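A predicted structure for the sequence below; I have some questions about it.
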Amino acid sequence: MRVIDVFNGDADGICALHQLRLAEPCAEAELVTGVKRDIALLGRVRAGKGDRVTVLDISLDKNREDVRRLLDNGAHVRYFDHHFAGEIPQHAALEAHIDTAPDVCTSLLVSAYLQHRYRAWAVVAAFGDNMFDAALAAARPLALTAAELKQLERLGTLLNYNGYGVTVEDLHVHPADLYRALSPYTDPLAFVAESPTYRLLADGYAADMALAGAQPLLQADDATAVIMLPDAAWARRVSGVFGNALARQYPARAHALITALADGCYRVSVRAPLNTKTGADELCMRFPTGGGRKAAAGINALPADMLDRFIDAFRAQYG
């Protein structure tokens, strides 16, 4: 029997897997992951009768055919996610834990599944997914100090930051290696205090955010803002977390960060206003390669000739 762990390379996917494997150690598990937007991960998985596949923080809708393939081949599939799922297949070998509510992330689902044994890691993930109210609510039983909460918030931001990029070469740390760096730590505060990986991410984040903050706004009013970022590794890394920071700074405003790609297309990150947390997934799914969740979504490769149409649709949605 093979054990295969398939997980999004962002804070939520990594922290979800970390909680599960703290509770259910499995040193021989094969890891399948990638950059945050590389969500069609099940296409890489070959599994059959008796194999166990755990899937974390990638849309079932985007992996539907591969879920069916794995089930038809005799694999058992355990699926945790909070993205748009569409119709969930009915199969005895599919164990689905899916909740698309805007204040739920995959790590919070896993935390509940484990009866909150490793709650602090779910708090980290919720901060990373820009779900501050959910993170604070989940943290309440931990009785953390304000300084400790700030450290968990910072860690979530850094883990999420590392997931953004077009390829893993854009990242500071491959997501599988980042998971391995976390895996010895039951307490995220110990990881913050001791890990050189944490310091690497903190330094990279500070440098990239300084560059992002110097970029001009393409358009801005009280309801919407559009920021264009250049074709550079730092811009690809920072797009999501910069969008999250802007969303917190201007909670009544929607934000679209548009990053130029080498092939002439654009990568788009959309953040709905934090006051409403809705509509981002519907907007992005109108365009090729678009998807996500209600509060935060994106388009992997927007054709250049659709850029103006996207900006018009974005402003119409939130203006």
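Structure's in. What do you need?

okay, CA-based contacts and neighbour counts for the rest of this
OK.

where along the chain do the strands fall?
Counting by DSSP state E, the chain has these strands, from start to end: 3-7, 30-32, 52-56, 76-81, 94-98, 217-220, 224-229, 254-260, 266-271, 290-292, 296-302.

of the ones you listed, give the one that comes closest to D177.
Across the strands of the chain, D177 has its closest neighbour in strand 30-32 (9.9 Å, C-alpha to C-alpha).

structure B:
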Amino acid sequence: MKHFDVFNGDADGICALHQLRLEKPLRSSLITGVKRDVELLARVPVSSDISVTVLDISLDVNRTALLALLQHGVKVEYFDHHFSGAIPAHPNLRPYIDTTPETCTSLLVDRHLGGQHRLWAIVGAYGDNLLHAAGTLAQSRTLQPEQVEQLRELGESINYNAYGDTEADLLIPPARLYEKLHRYSDPFTFVTNEPITQALRDARRQDMELAQRLRPDAALACGAIYVLPNEPWARRVRGAFGNFLATSFPDRAHAVLSEDVQGIYTVSVRAPLANPYGAVDLCRRFASGGGREAAAGIGRLPHDRLREFTLAFEEAFVNSSQVQTISTQTARPSTQ
């Protein structure tokens, strides 16, 4: 029987799958892509002689493909923390789904495996900007502060690599990055032995320096909206910059948009870390929108709907940070 591993190409998806396959080695065909490639289950051929593991993509977005597989007798295990809608009750489906804001797929797999490969769960959680959850998990291991920082840097670098309109924007395709990473049970050895980790760190820092020079296109009492230029670096840094803003200003919401040659925006939204709700409801108001409570996105936002999005953003987060003012919103984050 052929097996398919279907996973988001960001740090959470990669580290979740890595934990599973360290614990349960299995030859499989990989299906993944850039961060916004979330309708991945439709790429699995519908056949009764396969099995599937799904990680870190919304069940709701992939519902039609999932039902088709289940109806053909395919056994599916599903790990995810994004908006799911109603979870089908089917004997062939084993769902491990938790949509609360302070979790991610890597943490769900860590829970499922009883912490057998926890260092990788910490990497995935840091990549998903779950700083508190990752730090709490790190305390369960005897790690030095510099080791925790190394895991954080690795998670953020892997996550950075997933952002782009196509794999041509990335430094390395996510499937290849997973294959390199999967050779290592220990993340510290991976960092030491694989040059790609330093390349990702250097590129992320360079792209972040460019992003931090920008000022918001809309400075609101509840948060800020940044529109990045039509450049590969801008598409790559969209998620990392959004996480940086969220961490720097935890009482405010942020949206980071990058533009393609057709004038279509890809949108990353971060709810305030102090009140991590509302991002997915906002993004689901627009076609191709989805995600989770704390962080969500829109795959294709037409240029002429930018004002509509701005108004919806303000409405979604107006109650999240009543004490903020426009003057404080325009303050620039430190580049340290």
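That came through, no problem. The structure presented is a predicted model; accordingly, all values stated were derived computationally and were not measured.

TM value for the aligned chains?
Here the TM-score for the pair of chains, by TM-score structural alignment, normalised by the length of the first structure, is 0.98; 318 aligned residues with a C-alpha RMSD of 1.0 Å.

before we move on, the earlier item: export the strands of the first structure to JSON lines and tack on distance to R140 of the first structure and mean neighbour count?
Formatted as JSON lines, these follow (distance: least, C-alpha to C-alpha, whole Å; neighbours: other C-alpha atoms under 10 Å):
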{"stretch": "strand 3-7", "distance to R140 of the first structure": "27", "mean neighbour count": "23"}
{"stretch": "strand 30-32", "distance to R140 of the first structure": "32", "mean neighbour count": "16"}
{"stretch": "strand 52-56", "distance to R140 of the first structure": "25", "mean neighbour count": "24"}
{"stretch": "strand 76-81", "distance to R140 of the first structure": "23", "mean neighbour count": "24"}
{"stretch": "strand 94-98", "distance to R140 of the first structure": "24", "mean neighbour count": "17"}
{"stretch": "strand 217-220", "distance to R140 of the first structure": "36", "mean neighbour count": "14"}
{"stretch": "strand 224-229", "distance to R140 of the first structure": "33", "mean neighbour count": "22"}
{"stretch": "strand 254-260", "distance to R140 of the first structure": "29", "mean neighbour count": "26"}
{"stretch": "strand 266-271", "distance to R140 of the first structure": "26", "mean neighbour count": "27"}
{"stretch": "strand 290-292", "distance to R140 of the first structure": "28", "mean neighbour count": "23"}
{"stretch": "strand 296-302", "distance to R140 of the first structure": "25", "mean neighbour count": "24"}
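
please convert these to JSON lines, extending it with distance to E87 of the first structure.
Below are the strands of the first structure laid out as JSON lines (distance: least, C-alpha to C-alpha, whole Å):
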{"stretch": "strand 3-7", "distance to E87 of the first structure": "21"}
{"stretch": "strand 30-32", "distance to E87 of the first structure": "24"}
{"stretch": "strand 52-56", "distance to E87 of the first structure": "17"}
{"stretch": "strand 76-81", "distance to E87 of the first structure": "14"}
{"stretch": "strand 94-98", "distance to E87 of the first structure": "11"}
{"stretch": "strand 217-220", "distance to E87 of the first structure": "37"}
{"stretch": "strand 224-229", "distance to E87 of the first structure": "32"}
{"stretch": "strand 254-260", "distance to E87 of the first structure": "29"}
{"stretch": "strand 266-271", "distance to E87 of the first structure": "24"}
{"stretch": "strand 290-292", "distance to E87 of the first structure": "16"}
{"stretch": "strand 296-302", "distance to E87 of the first structure": "20"}
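
closest to A176 of the first structure out of the ones you listed?
Nearest to A176 of the first structure, of all those, is strand 30-32, at 6.7 Å by C-alpha to C-alpha.

what comes into contact with that closest one?
With contacts defined as C-alpha atoms under 8 Å, 6 or more residues apart in numbering, strand 30-32 of the first structure is touched by 2-7, 41, 44-45, 176.

quick check: it aligns to which part of the second structure?
Mapped onto the second structure using TM-score structural alignment, strand 30-32 of the first structure covers residues 29-31.

by how much does the matching stretch deviate from the first structure on average?
When the first structure is overlaid, stretch 29-31 of the second structure sits 0.3 Å from its aligned residues on average, using mean C-alpha distance after the TM-score superposition for the first structure.

residues in contact with I97 of the second structure?
78-81, 84, 108.

try 10 Å
Shown in contact with I97 of the second structure (C-alpha atoms under 10 Å, 6 or more residues apart in numbering): 55-56, 58-59, 78-84, 87, 104-105, 108.

quick check, nearest of these to L130 of the second structure?
Closest approach to L130 of the second structure among those (C-alpha to C-alpha): C104, at 8.0 Å.

before I go, just wanted to say thanks for your time.
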